[in-house]
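J.: No sequence on hand, only this structure:
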């Protein structure tokens, strides 16, 4: 498999811009920690960070992108684990084992910050897909699937495997339906196994 780049790292910035970025993210993170993610507003974050609201909008564009910036550190750790970490999540394992390990790890990742992900995905209808992480997940799954089922429509199947991780669906299953995380992982295994079991012979 080709090695994929970790996305979500901040671009090279001037010192003053980097300082403002850290102030804004720290203010947003503290606001989320003390008042919940629903408390995040661009105006309040700007005041708490000691910068103009225009600076916040220029740097992040909208609230969804600001929330994604808050979750970037955990996201970068997750990406490094499946791109460069030890198997079975990282390279070196059978693609079928890596597929299952990735789905389980993404379930844990979503569980840890589901409320923030829900807020980030509540912007424009394509907010979830505009984030670079979705594209990276999709490419990673498509590469694994191309080894498991070379003749399959891997682009479609990658989207299908990522669909259960939409934050609104994930939270509905966890909180409204009361599904334990273990049950969700069992369902993900069933999806993966349906692709792995029916893999064509070489």
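T.: Thanks, I have it. Nothing here was measured: the structure is a model prediction, and the numbers come from that model. Numbers count the residues shown, from 1 in each chain.
J.: make it CA atoms for all contacts and neighbour counts henceforth
T.: OK.
J.: Number of residues surrounding residue 14?
T.: 9 (other C-alpha atoms under 10 Å).
J.: Comparison target, given below:
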């Protein structure tokens, strides 16, 4: 291989690295812009055009990276949910491993409530995206990876503490309250302590009712 070919390869590598870095910066800028807009405006007012302007990128860049407004909202919600998943998997107790199942479940549901309050409009936009996406008929809310993880975690904790009950069904019932409008409106208003306290009462009552 001659000298000019080697120089050309080196230049191409630098260009590719710069493009990857630019793409990563654009992704974070778009997510930050969408999150900030959702803090200040109702979800229906947060359009791709508005996000692109706030992020300082072209509308085509948003579509190229996320596919659609729905894809953007799903990715933003997934980003927030991954932080909770990491805490559940590897974090300290009671949210992470090492505590009794009742304490872990109380801590997890309290954190879910806090997540909803911090990102009330985002959760509303995420829910709307899940309902209105083209594949909704084939992939219901329960198939969403975020919900799958939350349901699996809640079910496992219930089954550990109350092996005599239908843990999967109760997990659906607990998580389903997040989509009830009275609860959702509280979360959009940033109110999560009351929901967390209610979850705690339900969970402790459930575990006190164990057999033997």
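T.: Received it, and whenever you're ready, just let me know what you need. A quick note: this is a predicted structure, and the numbers were derived from the prediction, not measured.
J.: Tell me how many other residues crowd residue 46 of the first structure.
T.: Neighbourhood size, residue 46 of the first structure [other C-alpha under 10 Å]: 21.
J.: ok, the closest residue in space to it that isn't next to it in sequence - contacts?
T.: With C-alpha to C-alpha, 6 or more residues apart in numbering as the criterion, residue 46 of the first structure has its nearest non-adjacent residue at 5.1 Å, and that residue is residue 53. Residue 53 of the first structure makes contacts with 42-43, 46-47, as judged by C-alpha atoms under 8 Å, 6 or more residues apart in numbering.
J.: For residue 99 of the first structure, see how far away the residue nearest the centre of the first structure is.
T.: Among the residues of the first structure, the one closest to the centroid is residue 133, at 5.3 Å (C-alpha atoms, centre = their mean). Computed as C-alpha to C-alpha, to the nearest Å, the residue 133 of the first structure to residue 99 of the first structure distance reads 17 Å.
J.: Find the residue closest to the aligned residue in the second structure for residue 184 of the first structure in space, skipping its chain neighbours.
T.: Alignment note (TM-score structural alignment): residue 184 of the first structure maps to residue 195 of the second structure. Spatial nearest neighbour of residue 195 of the second structure, chain neighbours left out: residue 113 (6.6 Å); criterion: C-alpha to C-alpha, 6+ apart.
J.: Show me what that neighbour lines up with in the first structure.
T.: Under the pairing rule here (TM-score structural alignment), the equivalent of residue 113 of the second structure within the first structure is residue 107.
J.: repeat for residue 83 of the second structure
T.: Alignment of residue 83 of the second structure against the first structure is given by TM-score structural alignment, with residue 77 as its counterpart.
J.: The helix or strand hosting its match: how far from the chain's middle?
T.: Applying DSSP states H and E as the criterion places residue 77 of the first structure in helix 72-84. Using C-alpha atoms, centre = their mean, to the nearest Å, the mean C-alpha position of helix 72-84 of the first structure is found 9 Å from that of the whole chain.
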